[in-house]
Each structure stands twice: as C-alpha cells, then as structure tokens.
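Engineer: got a structure for you, letters missing:
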C-alpha cells in the first residue's frame, strides 16, 4: 500500500525521508518485521517499542512511526506522531481498507456480563437471519467459524485484520466485548459503534487502573463513540454514565432496569434453570423465555434486547433468538446427559460481584446443599481475595477454597489471603484444583448443586512454570468415570 494512503487521517511529521513509497506490511513487533515493512514504536508497560526500532530496521523495515526520534540511516523514512497507539489504530484501519466502516459494530463493556450479553446479541441476530461476527473473551467468531483468542479485545492492528476477514465473509454485524484495557490503550480508537452497552462496574482490574475513577473513565470512553448508548441504570455507575452523557449534551441513549427506564422486566418467574419475564419497551410488551437463571442474566438480556431493537429487529424476532441462547462457561451445566443425583455447574465468576451473583442464583434453585469450589488469580488485585472468601463461604453450605491461575505467585499465599475474609460458614482448603473438584464430587448428595467458579470457558491453568491444559469438563468426566 502507498505510504500516503496508509497515513490518511493521521497527524504526523516526516522527520526523515519522503512522504511516498510502497509499504509491504505493518507491524509493531520487531521480530515479525520483513523487508519493506512499516514499524510502529509502541510504548508498553514492560517494554518500549522505540528500543526495538533498530532491530526492526535490521529485519528490513523501511518506515518507522514513533513518538520519540530514533536513530536510523538516511534510507529510512522516519514519521513522528503524538500518540503511536492511536497512530497504529488509524494505520491498521487504512491498511485493511477501513473494514470497520463496512460493519455494524455493537460494543459491550462492564465488569461482568459482557460475554453473556454479547452471546445473547449474537444468538438473536443470527436467529433473525443475520450473519454475525463476535470478538470476545471465549473466542472470536466469523459466522460459525471459531477462532482462538488471547485477550478480550485484540490489539488494534489484529482487530482491523479480523474486521477485514469478517467483511470478506459477508458479515453484517460484529458484536464486541470491549475491555477497559482496550479503551485505555486505544485498541478501539477510531471505531464508531452502532450501539455501546454498559452492564455494570464492580471491583476488578485495579492492578492496572489503580483507582475506580480511572476504571470508570476508561469504560466511559465507549459511549461518546456510540450512535446509541444502552445503560443499566440499576447501578450507581450506570446512573453516572447517564449524567456524564447529559453533561456532554449527548441524548442518544436508552436505559434498562428492573424498575424504571426505557425497557423494564416485569412478572419474573423462575422454573429451575429457565426464567420467564415480560419486557415493557416504551409501552410495547412481549413475554420472554431465557434458558439461563438469575436476575443478573435478565439484566444481560434487557441490554441485548435494546441492542437488537436498535439493529432493526422486532420484539417477536428477539424473543425467538433469546429462548435458545447458551454461553460456554456461564452457568453452564456439566454432565447434564448423565443421570446424576446432583447438579454440576461451571461459571467464569472470578470477581466478588460475579461470585455473589452466581451463588445467589444457585441458591434459588438448590434443593439440597450448595457446594462451591473457587479461588483467586495470582498477579492480580489482592484486595478482592478476602471479599471473595467472605462471599464464597457465607453463601455456600460447603466452600472448597483452591487454586485458580496462580501465575507467578505462591498458591498457598493466595489461598491464605482468601481465608482472611472468612467470617462464617464451613470451608475446606485444598490447594490442588483437580483434588478440590474431586472432593466436591465425593461429598455431593442427592439434590445438591456443585458450583465450580473462576475458570468457566478456560481450558488451562497458568502456573509459575507456564500454561498447562486444564479443562474442568474433562476433569469432572475423568473423576466420575474412575468412581
């Protein structure tokens, strides 16, 4: 691609070289650079791309985009920008011929509920005959094709490449989970969203953002970029989103709630794992069936309904798509085709609010005892550990506290941090996660519910020694077969 075309829409200064030439490829990883490439120097938390500019040139880069002047030969074109992360987003979009502008993009942000809401929207749109792409925590999808993912929201260059693939496959809608990291680090810079959806804000990622205020401000960036904002106003943070939009004189928003707002859920009735409720959307009513339990999933459904209504669907079409939705690792029934006297659920709940929600939901349909298995991740916010210890033991009849992605931290120390929060309830400490699951299965009796929380869709454990395969579905099946 011509350099001029690649730099369109970007404020830049040519420090050395000329504003022309043919660029073969774009990279921000010097190890991937080949002859004739453009290299963007990105400042990270552990490394600075400016330090690797010489390596990129050695590997064949002919064009360098930087915030700070770097040493280079006269045959190199040096392009200075104010913000190289934003520059990467603009360049990436241009390189793939701006596929973002050819898609209807729906963004979902919040601490909890992003994945479930995104899958609901995908299910509803597909049921209505739309071809849908999905970018999120579990995997990326182009229609029915599943692609592995390493992070909730890809870096901007990979994101635009993914958009490009979607456009080539005639995808009309792309549903995205938008992480606070991606907003803060400008991975989604320059994207205009058809709908931007706010689920909630609870404790998480403070190891990165440091304060709740920073965390909130990162999330809020989505909404001025959205044609319509969709906000859960049954939370204080949701109410603040509305206030801050009003302060910017932005009126294009809709609200959802169990009490007030543009869409309300009424007449809620739970039938085991199914939930029935009636939605009232600006006076239009429709009865819905949701095959996932819990009030928090009703909230997720309300947000999804508004997003799909904004996409042009009718309430009856939305109803049909919602009734068959399923989300891997979110209140997922395991071994449901085997005649067990108890229920086994796995869920991704790994925050205090997430664990509280799933345990309260399980309590509603548990006839016997509620047995929970949970832990906390290493190298993450330590203050949430005692909170989860309190919630897990208080709301379970028996809590088994174990390991969950300890990373570089000592497993025993993490568990001790969790136990510090225990105020009441019975708990068992079993460090090895496989043994903890085995213990839960051994003690379960008729009508009990076992909840294994923290990993959900994940099929691995991250230890000091690296990532190992660990699929809880497989672990459960193996233990049951041996017994």
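Structural biologist: Perfect, thanks for sending it. On a predicted model such as this, the values are computed, not experimentally measured, just so you know.
Engineer: can we go C-alpha only for contacts and neighbour counts from here?
Structural biologist: Fine.
Engineer: buried residues in stretch 184-194?
Structural biologist: Neighbour-count burial for stretch 184-194, counted by 16 or more other CA atoms under 10 Å, picks out 184, 185, 186, 187, 188, 189, 191, 192, 193, 194.
Engineer: before we go on, here's another structure to hold up against the first:
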C-alpha cells in the first residue's frame, strides 16, 4: 500500500521541518526495529524508551519520513535533506490519526462498542460479542484474551501485550475485520489505552463503564486516582450511547461533563440498601446461587428496560452486573430479549472463574481465574464463599514491575477471605520472584490465615491438590487464560489448566 504524507496527516495539526509532504509512504512504524524502506517513523515516548532516540536507526533502515514531537530537542542536521520531517504537538495522537488514514478509516464502516472499567471488561465484551453473533451480526473482538474476527484468518492476529493494542495495530485489526465483512466490533478499552491515545479519533456506537477501583495506581500506570478517573472519562466523550454501573459510587463523576445518551444498571441486594434504584434502567434482584451437578452458576430477576429471569452458567454476583451491562448494549443494538437471555445463559469466558473438569470424582473443585488485583481477588473469593465450601484455598502471586503496595494489599485480601493461602510466582518479569513473594507475605502477616510459600507454580498447584479435602474449593488466581510465564523478557509456556491436569496425573 502507498499513500502520500499529505493524505496521512490531513487530520493532524503539523509543521514541515524539512522535505515535502508529497513524499509517498509505504507503511507506518513506531518501533525503529520494524522500520523498512519507504516507512514513516513516528517517534512516541514510552515509560522505558523514547522513539526520538532512534531516529537515525529508522533512517538507516529506510524511513523516508519522520514524525517528531514539537517539544522534543533533536538534531535535525544529522538527517539527509530528502527525509521529510513533520513536527506535531503530540506524536501519540498523530500516530492514531495517521494509522486511521493509512488503513482508510475502518472504524467508520462498523459499529464499535467499547467496554472500560477496573474489572469485568473481558467478560462483558464476550457477552456482548456472543449476543450480537446470535442476533446475526458478524462481529470482531479485541481484548485481553484474543483478537478475533468472524470470517477473517485469525492467524493474521498476534497476541498483544496490551489489553487494547497500540493505535497502529488497532487500526490494522479494524481494517481486517471490516474487509472480512464484520459490521460490529466489541473491544476492551483500558485506561492506559485512553491515556496513551490508542483509540483517539474512533467514534464509538456504544460504551460501558463497569466499575473503578484503586488497582492501577503506581509506576508505569496512573499517578493517582484522579488521573485514572479522568482517563476513563475520555471514552464517554467519544460515544453516542453509554451504559454505566450505578452500584459504583464513582459513576456520576466518570460521566461528568459528558453529553452522550446514558442508561444505568444495578444489582439490588442487602449490600446496596439505601442506594437510589429509581434511576436504574436495568435492575437485578432476588439473587440465587446455583450449585447443580458440579456446576456453579447464579440467577436473578431483571426488571426495567428488560424483564425476565437471568441465569448465568458462571458464578459471581459481579457477573450479574456484567450481564446487565451486556443486556443494556444489546438492547440498544436492537437484539431481542429472548436472544439476550439465552445468550447470557450459555456464554463462557476462558480463564474467568472457569471450573476445571477433573478426570476423577474428587469431592473438591478447582477453578482458574484471572483475578490479578485486589478488587478482582476479593470478589472472586467472596463469590466462592457464597457457595458455602468447606474451605477456600487460593494460589496466587503478583506480577513484577508493578506497584509494590499492591502486593501487600493482595496478601492481606487473600488472608482475609480465604482459609488457606499458597503464595507462588505469577509473571515476575525483571524482578526477583522471591522478593515479590516476601512483599505479599507482609500483607498475609496482618491476618491469621494459614499460608505456604512455594515459588514454583506447578509445585504450588501440586501441593494444593495433594492436601485437598472433600468440600474444598481451590482457586488458582492471577493468570486465567494466559499460557505463559514471563521471566526476564522471555515468555515460557505455562497454562494453569494444564498444570492442574499434569498434577492430577501425577497423583493418580
């Protein structure tokens, strides 16, 4: 594909430093290592590196155009005169606009649905995607677990580090989905994506706010809760319709100064007494926990804009909240109530309170969940407690290169809501796994829980199964759908579900 620079930057305020905007560009890159002959290299600054430091390398690799940030002090005299240099106010915003232009604005060809919040994004997107599919829509999915498009070759998608891909990859995915005939795309929109302008310029048809917790405050995330909240708000400034969780005390603040059409949903139970339910458009109440034939689920009555008995084949009151969010969006998209209720009854999400089918009848249950922060771990453990197990045994660790205070809070949460804790490794990245475990232990020591420290994750799972008792629920938390463990920049194969199967075979 080839396109002139002037067409790529038509939506960007810019200044030409040298060269000409008539130059033809063959592809876009923001990583100098991926720059090829005929590329435009956009210099973006990350937490660890700054693209402006790699301009000369990009030119050596064949870049014909460079986009730089106005405030950056770089030496243009080192570049050949034929290289076009464009200065912009913010290169991340420019990258999003340039990428959209390069891929011919694919978002304008489809309905885009975005889901944001501290937890519940993945489950809610799966629910919405499946509901749209059942209603006959060809639907793409972009999120933590996968990038998938109905009718497209999924092999063309690569697993991303981010929940929401960088704007260049995002626009590429949207173009593939549009070309495959998708009329809708459901995507997780993280606060980091909003902060880093990855979805800049995309007009969303519908969006969801699930909740807001203090789990993404720290290095390489958000400076404080206010910045976190303001990043979430950005999504609702670029949407036509929004559904929000009225159970969350920060909903109205997140929605402040936004003018999109809105509906509210809420779960009404003893913990919500005193809250105003009159404004909620979707209300769930009369909750019942389902524990039949070894399967855990939950059901409730729904009233408001939709009415009926909602049954989910996954445990957790928070999943009722996710279901209401999906229901609100699907109703807005014209999906019939019967289709919505049936979809929500059957939908499953990999690694989200997923019960492992064991090869023999054991009398205990093992579940895998992505709970990797305080908010989600607390909810998962409280969910299991509502099914009245004999004991709750939780196995978890914490990721490296993340807030250290979170580790102590995770330890204290596990100690408060579980009967036994086994501390192990998650994705230590560039940190010492034993040091991470020691920081978790500080939180555990504030409780009276019995705990064990086993660094090897497989050995930790083996220990839990070996000592399991009838009536136990064993929760392996933190990695969920992930099939790797990241150590020193290398991803080694590791899948919690496979670890369970291997350990069960060893014990048979």
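Structural biologist: Received, thanks. Quantities reported herein were computed from a predicted structural model and do not represent experimental measurements.
Engineer: circling back: how about the buried residues of stretch 184-194 of structure 1 in CSV, adding distance to residue 29 of structure 1 and secondary structure?
Structural biologist: What follows is these, written out as CSV (distance: CA to CA, whole Å; DSSP: H, G, I helix; E, B strand; the rest coil):
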residue, distance to residue 29 of structure 1, secondary structure
184, 20, helix
185, 16, coil
186, 17, coil
187, 15, coil
188, 19, coil
189, 19, coil
191, 23, coil
192, 27, coil
193, 28, strand
194, 31, strand
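Engineer: Redo these as JSON lines? Include distance to residue 445 of structure 1.
Structural biologist: Below are the buried residues of stretch 184-194 of structure 1 laid out as JSON lines (distance: CA to CA, whole Å):
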{"residue": "184", "distance to residue 445 of structure 1": "47"}
{"residue": "185", "distance to residue 445 of structure 1": "48"}
{"residue": "186", "distance to residue 445 of structure 1": "50"}
{"residue": "187", "distance to residue 445 of structure 1": "48"}
{"residue": "188", "distance to residue 445 of structure 1": "48"}
{"residue": "189", "distance to residue 445 of structure 1": "52"}
{"residue": "191", "distance to residue 445 of structure 1": "52"}
{"residue": "192", "distance to residue 445 of structure 1": "52"}
{"residue": "193", "distance to residue 445 of structure 1": "49"}
{"residue": "194", "distance to residue 445 of structure 1": "49"}
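Engineer: any residues touching the longest helix belonging to structure 1, and which ones?
Structural biologist: Across structure 1, the longest stretch assigned as helix under DSSP state H is helix 295-310. Outside helix 295-310 of structure 1, the residues within contact range by CA atoms under 8 Å, 6 or more residues apart in numbering are 106, 113, 116-118, 120-121, 124-125, 194-195, 197, 199, 228, 230-232, 254, 256-258, 263-265, 290, 315, 318, 322, 357, 361.
Engineer: go on, stretch 8-25 of structure 1?
Structural biologist: Against stretch 8-25 of structure 1 from outside (CA under 8 Å, 6+ apart): 1-4, 34-38, 63, 74-82, 87, 90-91, 94.
Engineer: okay, it sits on what stretch of structure 2?
Structural biologist: Mapping stretch 8-25 of structure 1 onto structure 2 (TM-score structural alignment) gives residues 10-27.
Engineer: Span of that stretch from start to end?
Structural biologist: This stretch, stretch 10-27 of structure 2, spans 17 Å end to end (CA to CA, to the nearest Å).
Engineer: same check, this time on stretch 54-65 of structure 2
Structural biologist: Stretch 54-65 of structure 2: ends 13 Å apart by CA to CA.
Engineer: what's it aligned against in structure 1?
Structural biologist: The aligned range for stretch 54-65 of structure 2 is 52-63, by TM-score structural alignment.
Engineer: buried sites along the matching stretch?
Structural biologist: Residues of stretch 52-63 of structure 1 classed as buried by neighbour count (16+ other CA under 10 Å): 52, 53, 54, 55, 56, 57, 59, 60, 61, 62, 63.
Engineer: Let me have those residues in JSON lines, adding secondary structure and distance to residue 243 of structure 1 as columns.
Structural biologist: Output for the buried residues of stretch 52-63 of structure 1, formatted as JSON lines (DSSP: H, G, I helix; E, B strand; the rest coil; distance: CA to CA, whole Å):
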{"residue": "52", "secondary structure": "helix", "distance to residue 243 of structure 1": "44"}
{"residue": "53", "secondary structure": "helix", "distance to residue 243 of structure 1": "44"}
{"residue": "54", "secondary structure": "helix", "distance to residue 243 of structure 1": "48"}
{"residue": "55", "secondary structure": "helix", "distance to residue 243 of structure 1": "48"}
{"residue": "56", "secondary structure": "helix", "distance to residue 243 of structure 1": "46"}
{"residue": "57", "secondary structure": "helix", "distance to residue 243 of structure 1": "49"}
{"residue": "59", "secondary structure": "coil", "distance to residue 243 of structure 1": "51"}
{"residue": "60", "secondary structure": "coil", "distance to residue 243 of structure 1": "51"}
{"residue": "61", "secondary structure": "coil", "distance to residue 243 of structure 1": "47"}
{"residue": "62", "secondary structure": "coil", "distance to residue 243 of structure 1": "48"}
{"residue": "63", "secondary structure": "strand", "distance to residue 243 of structure 1": "44"}
